[in-house]
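Peer 1: compute the structure for the input listed below.
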Amino acid sequence: MSATRRDFVIGAAALAAVPVSAGAAGRRRRVGVVGGGIIGASVAFQLARAGAEVILFEREAPAARATRASVAWINPVVNDAAYMRLRLESMRAWREDDRALGMNAIWGGSISWAYPDKEEALRAKAAVLQHTDDPPRALTSRQITEVSRGIHAGDDVAFAFETRRDGHVDPVQATRRYLAAAKKLGARILYPCEVEGIVVASGRMTHVETSRGRWALDDIVSVAGVDTPRIMAMMDRTLELAHKPGLVVHTEARPVVTDKVFEASSVIEFKQYADGRFLTSLTGGPPELPVHAAIRQQRAAFPDDELRRRHGQMLIDQTATYLPAMAGTRPAQVLLGFRPYPLDNRPICGPVPGVEGAYLVVTHSGLTLAPILGRYVAQEIMEKTPAALLTPYRPSRFMKV
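Peer 2: A predicted model of the protein is given here:
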């Protein structure tokens, strides 16, 4: 069953629990959520709305890892029509959650451009978008500046387009909004609380062992990001993720000059928050230099603060060539993020093969997909009704019993 418009409308009833499914002896179903990023927070909220007794286990603090280092661009743009439908459903759900929970999303649209070496890929994305209710509007380099004053993409732009319904958000604030709403519905949010073991008996998950004790559960949902392989190994399941580091820099505040998200030839993404902070991201990870060897091979920190600062300033200076209002700003935060990245760059969402009561969610673009995945996970666990749009993304394509 796919979600309908009615499923998305939560409005004034956003915090009303709707008991749907019970655990043993008629009690409320107890569901553990592993991971306090934005998807885990959305899942916890929707499960609590559906009547579950929710316990969320977060290793560090909410939004401490990939969520914190996200560009937080809410968009449908991907060169895959089926995947784009899922993202479009989530964008509709985002607007509902924004209104109901006060996410303070900025719906200013986006502009993407490509230089000759990336032109073909961007045109392919635009072609898929033509079949949506927000078809892209092609722009020349001069028109980019006319649409968004202060942006200078350069004379060698080969192709560019604007979409008008994209948005962006502060991912840490949005995560906290979801968790606050979940807590109002009775969810327990435990952090720091590391999952140290998962007990499986006769093919069913029964307990989770944590740094804060042992918990009996009816279901467990792993939304652990890059920590997912470790969580799966506790249930004797193997899952490999791609290693995808990315650099995100937040600057000090300046007067607000734009409400859009910009993508410069699939290399840099940047935006400005309502409070004046700029965010810019080097999406492709660090260049192949000896100093970056550890970061390119594994999850590792910058070797020293000076290298971190220099990377932050370098990215600000590079972005300022497109957005001169950024010139002279200093990095307030320089974040090295490691994105949860399935090997085929498509979501993994569904029951863990061979382990009853275990459910897995791991994906890139978690910020865009968080609202719809929260709804669908709650639907599949509490109603036992499959979500049709998740059919291509089941864990069984990577995990075998």
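
Peer 1: going by C-alpha atoms from here, please, whenever you check contacts or count neighbours.
Peer 2: OK.

Peer 1: which parts of the chain are helices?
Peer 2: Taking DSSP state H as the test, the helices found in the chain are 5-8, 38-49, 81-101, 119-129, 141-147, 171-184, 228-233, 293-297, 305-320, 366-378.

Peer 1: now those helices in a markdown table, with distance to E162?
Peer 2: What follows is those, written out as a markdown table (distance: least, Cα to Cα, whole Å):
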| stretch | distance to E162 |
| --- | --- |
| helix 5-8 | 26 |
| helix 38-49 | 27 |
| helix 81-101 | 16 |
| helix 119-129 | 10 |
| helix 141-147 | 8 |
| helix 171-184 | 23 |
| helix 228-233 | 35 |
| helix 293-297 | 33 |
| helix 305-320 | 19 |
| helix 366-378 | 18 |
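
Peer 1: any chance of CSV for the ones you listed, columns distance to K244 and mean neighbour count?
Peer 2: Formatted as CSV, the helices of the chain follow (distance: least, Cα to Cα, whole Å; neighbours: other Cα atoms under 10 Å):
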stretch, distance to K244, mean neighbour count
helix 5-8, 32, 11
helix 38-49, 19, 31
helix 81-101, 20, 19
helix 119-129, 20, 18
helix 141-147, 30, 16
helix 171-184, 19, 21
helix 228-233, 14, 18
helix 293-297, 8, 15
helix 305-320, 17, 17
helix 366-378, 14, 26
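
Peer 1: please give me the structure for this one as well, since I'd like to look at both together:
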Amino acid sequence: MVHVAVVGAGIIGAALADALVRRGATVTVIDASEPGSGTSGSSLAWLNANQKLPRDYHDFSVRAMAEWRSLGDHSWYAPTGSLATGAGDRLDRLREWGYPVEELTTARAAELEPALSVAATAFFPSEAFVYGNEAVEALLRRASVRPLVTGGDVAFDVRGSRVSAVRLPDGARLRADLYVSCAGARTPALLEPVGVTVPLDAGPAAPCLVTRAYGTVPVRRVVNTPSLSLRPVRNGVQLEAGDLDTSPDGVATLLDRARELIRGFTPASTRHRVCVRPLPADGHPIADRLPGLDNAYVTVTHSGMTLGPLLGRLVATELVDATVLDDLKPYRLSRF
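Peer 2: Just a heads-up that it's a prediction; the model follows:
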């Protein structure tokens, strides 16, 4: 039975662990913090193929949405569709590609989201969102994997053309047959010391100000506007703006936008953080064996929530069966 060490307990690592166990592998998941406490637990967690280009990446994302549906009905999976304003530039293309789209009248928009003061113009009924940390925990629980929480960053030890161990912060070594980096935004820091460059964009597209406003549940689904994105969280709403930071001015601007968009927005409490999403330089996923290392693999992507279960299943197949899948060929490191 092959033993796989997975570094990263976000949605990619959890989905991969689940898929590996279902293929008969033994899995150890390692993370500096609790499962789902990083990007996966703070992102919009919007499952979609709405703005994915080119066509093959769009189709891959549609398959990933179906992969989520195949997991069944769960309290952390919300197949509510999503709403958008200002989406007219892509509606014709999405229709042509067979993607469900409904253009909304003002009355229909108010029926779908009565708390919005600005009428949405498009509804995407096949889309969904998940409660990210709950989804991560559920996948790990299904796999019967309890992650090893290290409290600090780990490193790969390399001997010749193979990774020999994961070096833990206390100096201990964890050994396995195969090693997978699912470290998200920390991927370059993990892999550069072993001579592998993974090009992530550290520019303004990756960080995003996230506010969770509790004591009010004014929306039912993901809503995207040019200045603000939002979705439900437990007992509240999550607000996101990629052009703002956690400074007092940034937070105040975000809350002002929410008051303009949502009628009666008066949260009892708020919590703010920056969500740093890993963003490969061309915006597309990376899934590949590490060059020069026979027993190591990396997968990292911007749309981790949408793609997680599909990527997990495909990568698990490549690892356990020692095969190369056509599905993943567009996402190799060699394209850079």
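
Peer 1: ok, the aligned partner of P386 of the first structure in the second structure - contacts?
Peer 2: The alignment partner of P386 of the first structure in the second structure, by TM-score structural alignment, is V324. Taking Cα atoms under 8 Å, 6 or more residues apart in numbering, we find V324 of the second structure in contact with E318.

Peer 1: in the first structure, what stretch matches stretch 77-85 of the second structure?
Peer 2: Using TM-score structural alignment, stretch 77-85 of the second structure pairs with 105-113 in the first structure.

Peer 1: could you tell me the end-to-end distance of that stretch?
Peer 2: 23 Å (Cα to Cα, to the nearest Å).

Peer 1: now it, how far from the chain's geometric center?
Peer 2: 17 Å (Cα atoms, centre = their mean, to the nearest Å).

Peer 1: and the contacts of that stretch?
Peer 2: With Cα under 8 Å, 6+ apart as the criterion, stretch 105-113 of the first structure contacts 98, 122, 144, 153, 157-170, 259-265, 274.

Peer 1: just the ones of these in strands?
Peer 2: When DSSP state E defines the strands, the subset of the contacts of stretch 105-113 of the first structure inside them is F159, A160, F161, E162, T163, G167, H168, V261, F262, E263, A264.

Peer 1: and these, which two are the farthest apart?
Peer 2: Using Cα to Cα, those reach their maximum pairwise distance at F159 and H168, which is 23.0 Å.

Peer 1: so for the two, which residue has more residues nearby?
Peer 2: Comparing F159 of the first structure with H168 by neighbour count (other Cα atoms under 10 Å), the higher total belongs to H168, at 25 against 21.

Peer 1: map that one across to the second structure for me.
Peer 2: Aligned partner of H168 of the first structure by TM-score structural alignment: F129.

Peer 1: shouldn't that match be in contact with V223?
Peer 2: No: counting by Cα atoms under 8 Å, F129 of the second structure sits too far from V223 to count as a contact (10.7 Å).

Peer 1: just give the closest residue to R212 of the first structure, not the sequence neighbours.
Peer 2: Leaving out its chain neighbours, the residue that sits closest to R212 of the first structure by Cα to Cα, 6 or more residues apart in numbering is C193, at 6.1 Å.

Peer 1: number of nearby residues for that neighbour?
Peer 2: 19.

Peer 1: OK, contacts around it?
Peer 2: Taking Cα under 8 Å, 6+ apart as the test, what C193 of the first structure contacts is F57, E58, R59, E60, T210, S211, R212.

Peer 1: residues contacting the second one?
Peer 2: For E58 of the first structure, the residues meeting the contact criterion (Cα under 8 Å, 6+ apart) are V34, G35, G36, I189, L190, Y191, P192, C193, E194.

Peer 1: quick one: V77 of the first structure and M84 touch, right?
Peer 2: Yes: assessed by Cα under 8 Å, V77 of the first structure is found in contact with M84 at 6.7 Å.

Peer 1: give me the stretch of the second structure that stretch 46-59 of the first structure matches.
Peer 2: Under TM-score structural alignment, the match for stretch 46-59 of the first structure is residues 19-32.

Peer 1: again with stretch 333-348 of the first structure
Peer 2: Under TM-score structural alignment, the match for stretch 333-348 of the first structure is residues 271-286.

Peer 1: chain center to that stretch: distance?
Peer 2: 8 Å.

Peer 1: buried residues of that stretch, list them for me.
Peer 2: Using 16 or more other Cα atoms under 10 Å as the test for burial, stretch 271-286 of the second structure gives H272, V274, C275, V276, R277, P278, L279, P280, A281, H284, P285, I286.
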